[in-house]
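Q: Model the structure of this input:
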Amino acid sequence: MTTDKALSPLTGKIALVAGATRGAGRAIAVQLGAAGATVYATGRTTRERVSEMGRATETIEGTAELVTAAGGEGIAVPADHLDPAQVRALIERIDRDHGRLDILVNDIWGGNHLIDFNTKVWDVELDRGLRMLELGVKSHIITSSCALPLLVRQPGGLVVEVTDGTAESNKAFRENFYYDLAKTAPIRMAFTLGEELKSVGGTAVAVTPGFLRSEEMLDTFGITEETWREGIKIQRHFALSETPVYIGRGVAALAADQGRARWNGQSLSSGQLAKAYGVTDADGSRPDVWAYLAEEAAGAEPSMDDYR
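A: Next up, the predicted model:
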């Protein structure tokens, strides 16, 4: 689908989506492109090299092509965001190409293969746990440290920290010590960066999808996007699952919102973004699994139909 760039709200904006290979990162990149942005899509999996996740199907080149097809300009740049030299070179390239950076999306992760739920910290190999923290925390710190000097040259920059869960939902036990830290840290990063960006008119938020039907999740459940409802038989909350398009549309609407400073420092779910901006998932629904889980945890017996 192409769009009229003259009518696109993010025309002329430069975005970096760090971790845009698949899932939420890919969808966010594509939806920013659909809104007219130039999007640098980075990650470790290319058509020549596969990351430790071992998924060769999704690549940053594929994401960049989808961004361009959606109406933006997609630029694929291989980068390991744990390597400061690579990230600095990436930012230097954006600076040479455009002299500005308007939107930074930190969606770097790639650690699902390391998670052992229902474990105690003493049951998890230390190297395995620390790798999760490198992938989910250190990579975000390196990227923000290198990218923010360019982003703050102009007022109004936006930083989006993508994580799993909101500040409220992450008060609950997350069943793995290292995963809990890896997914709670970006929420605090958004709060702290929001405080720092105030002086230059910038905004930082943390966002989370709900029960995400990413490529990896569909494969894990042994289903496809066409047969996703079969997943409900395995996990009933799958009834409130969502495609990556949902969080992508929400973040694009946030980026185009001239009044987005009202969200500064907060953590927002895809369901909250959908309600605030009137966006829907690909099928026209508005699932809100986090709100449902909160009601369920409080002892209620809500109907899933009321949260989709």
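
Q: going forward, measure contacts and count neighbours with C-alpha atoms only.
A: Will do.

Q: would you list every one of the strands in the protein?
A: 14-18, 38-43, 73-78, 103-106, 158-162, 203-208, 267-269 (DSSP state E).

Q: Export those to CSV and append columns for distance to residue 253 and mean neighbour count.
A: Formatted as CSV, the strands of the chain follow (distance: least, C-alpha to C-alpha, whole Å; neighbours: other C-alpha atoms under 10 Å):
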stretch, distance to residue 253, mean neighbour count
strand 14-18, 14, 26
strand 38-43, 15, 28
strand 73-78, 18, 22
strand 103-106, 12, 26
strand 158-162, 12, 27
strand 203-208, 13, 28
strand 267-269, 13, 24
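
Q: Go through the ones you listed and name the closest to residue 228.
A: strand 203-208 (20.5 Å; C-alpha to C-alpha).

Q: what's the angle between that closest one and strand 158-162?
A: 20 degrees (axes from the mean of the first three to the mean of the last three C-alpha atoms, to 10 degrees).

Q: what packs against strand 203-208?
A: When contacts are defined as 3 or more C-alpha pairs under 8 Å, 6 or more residues apart in numbering; DSSP states H and E, strand 203-208 sits against strand 158-162, helix 177-197, strand 267-269.

Q: Distance to residue 20 for those - can I get that in TSV?
A: Listed next are the helices and strands packed on strand 203-208 as TSV, based on distance: least, C-alpha to C-alpha, whole Å:
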stretch	distance to residue 20
strand 158-162	11
helix 177-197	17
strand 267-269	19
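
Q: quick one more, to check against the first:
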Amino acid sequence: MAGMEKPLTGKVALVAGATRGAGRQIAVQLGAAGATVYATGRSTRERPSEMRRPETIEETAELVTAAGGTGIAIGADHLDPEQVRAVVARIDAEQGGLDVLVNDIWGAEGLFSWDKRLWEDDLQTGLHILRLAVETHIVTSHAALPLLVRRPGGLVVEVTDGTAEYNATRYRVSFFYDLAKASVLRMAFALAEELRPLGGTAVSVTPGFLRSEVMLEHFGVTEATWRDGAAKDPHFAMSESPVYLGRGIAALAADPDKARWNGASLSSAGLAAQYGLTDADGSRPDWWRYDAEVVAAGRSGGVEGYR
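A: This is a model prediction of the structure:
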């Protein structure tokens, strides 16, 4: 392909939490744009994580390579600073630099409860959620940023759930979930301030109603039959594939003027509108506008005008 078709050729990315969901497709789409992508996470073919899911980082790396990039899988627990430092040392030794850091570590699916107040919930489980969702991001940035800031133009992407505007006014049903997602938003804001004088950029990004592997299973559908999930929840008709956010982040990483977004809270729909992108099915779903105008308003309208 011509260079313009692969604008990230020669660039190096670390996608932390690339095993499944948004992280996997962020890695794949960075690869499709020509990047060398290090995919990290706890779920390897030899050792599954506590989530006991079938997806592995090796599969992600293979998908990156198949998309046209170079995928490299490294098993790592991002709660362990030594393991994360070893990942960064390997990237340094093999590539000599880092251009994009994506913090998409989560790993708390199924641990939080939607029907308990803070004092009714299990404290140790709640604190573990915060370690998985927040501490991992801090550990990873602490280790990787010295490599990323060696030269100007580096990009840090903090993946969360909800825009800054949305999360500032809406309680996310669970104390620990709410705190985890709001913390990641603030983390991107803080990193933006620290990176600005060094020529770096940090943003937070959120998908909409994401059709992750876990969500597809919850609705009893596959990516090929996802529209059938609307029978269980009509709002599922507004869901989006992980490809949508992945394409947006790849476009952002390739934007020579990305510093204008420093400190911003971005959504998959916003990135799609900015860079002229669509989801895998050719649509452009705008979940957060739909949520405000339909879900929050108690309406039962269809998706016309929203995707």
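
Q: Now check structure 2 for the residue matching residue 234 of structure 1.
A: Alignment note (TM-score structural alignment): residue 234 of structure 1 maps to residue 232 of structure 2.

Q: what's the aligned residue in structure 2 for residue 269 of structure 1 in contact with, if anything?
A: With TM-score structural alignment as the criterion, residue 269 of structure 1 lines up with residue 267 in structure 2. Counting by C-alpha atoms under 8 Å, 6 or more residues apart in numbering, residue 267 of structure 2 makes contact with 163, 205-208, 245.

Q: now do residue 60 of structure 1
A: Going by C-alpha under 8 Å, 6+ apart, the list of residues near residue 60 of structure 1 reads 20-21, 41-46, 76-78.

Q: ok, of these, which one's closest to residue 218 of structure 1?
A: Nearest to residue 218 of structure 1 among these, with distances taken as C-alpha to C-alpha, is residue 21, at 15.8 Å.

Q: what's near enough to touch the residue in structure 2 that that closest one lines up against?
A: When structure 2 is aligned by TM-score structural alignment, the residue opposite residue 21 of structure 1 is residue 19. With contacts defined as C-alpha under 8 Å, 6+ apart, residue 19 of structure 2 is in contact with 39-43, 55-57, 59-60.

Q: thinking again about what came up before, and the strands of structure 1: which comes nearest residue 222 of structure 1?
A: Nearest to residue 222 of structure 1, of all the strands of structure 1, is strand 203-208, at 23.6 Å by C-alpha to C-alpha.

Q: how much does the closest one stray from structure 2?
A: Overlaying structure 2 shows strand 203-208 of structure 1 at a mean distance of 0.4 Å from the equivalent residues (mean C-alpha distance after the TM-score superposition for structure 1).

Q: and that strand, which stretch of structure 2?
A: Under TM-score structural alignment, the match for strand 203-208 of structure 1 is residues 201-206.

Q: I would like the residues contacting the matching stretch, please.
A: So stretch 201-206 of structure 2 is contacted by 153-163, 184-185, 188-189, 191-192, 195, 245, 258-259, 261-268 (C-alpha under 8 Å, 6+ apart).

Q: Okay, helices next: where are they in the stretch 151-300 of structure 1?
A: With helices called from DSSP state H, counting those that start in this stretch, the stretch 151-300 of structure 1 shows them at 177-197, 215-221, 244-256, 270-277, 289-297.

Q: Now do the second one: distance to the chain's middle.
A: On the basis of C-alpha atoms, centre = their mean, to the nearest Å, helix 215-221 of structure 1 sits 17 Å off its chain's mean C-alpha point.

Q: Buried ones in it, by neighbour count?
A: Neighbour-count burial for helix 215-221 of structure 1, with 16 or more other C-alpha atoms under 10 Å as criterion, is recorded at 215-216, 218.

Q: now the fourth one
A: Neighbour-count burial for helix 270-277 of structure 1 flags 270-274 (criterion: 16+ other C-alpha under 10 Å).

Q: what's it in contact with?
A: 207-210, 246-247, 250-251, 253-254, 279-280, 286-290.

Q: Please list only the buried members of those residues.
A: Buried among the contacts of helix 270-277 of structure 1 (16+ other C-alpha under 10 Å): 207-210, 246-247, 250-251, 253-254, 279-280, 286-290.

Q: Aligned to residue 136 of structure 2, what sits in structure 1?
A: Using TM-score structural alignment, residue 136 of structure 2 pairs with residue 139 in structure 1.

Q: pretty sure that match contacts residue 110?
A: No - applying C-alpha atoms under 8 Å as the test, residue 139 of structure 1 and residue 110 come out as separate, 10.8 Å apart.

Q: Of the two, give the one with the bigger neighbour count.
A: residue 139 (24 against 18; other C-alpha atoms under 10 Å).

Q: tell me the contacts of that one?
A: Contacts of residue 139 of structure 1 (C-alpha under 8 Å, 6+ apart): 81-82, 108.

Q: mind putting these in JSON lines, distance to residue 240 of structure 1 included?
A: Putting those into JSON lines (distance: C-alpha to C-alpha, whole Å) gives the following:
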{"residue": "81", "distance to residue 240 of structure 1": "32"}
{"residue": "82", "distance to residue 240 of structure 1": "34"}
{"residue": "108", "distance to residue 240 of structure 1": "24"}
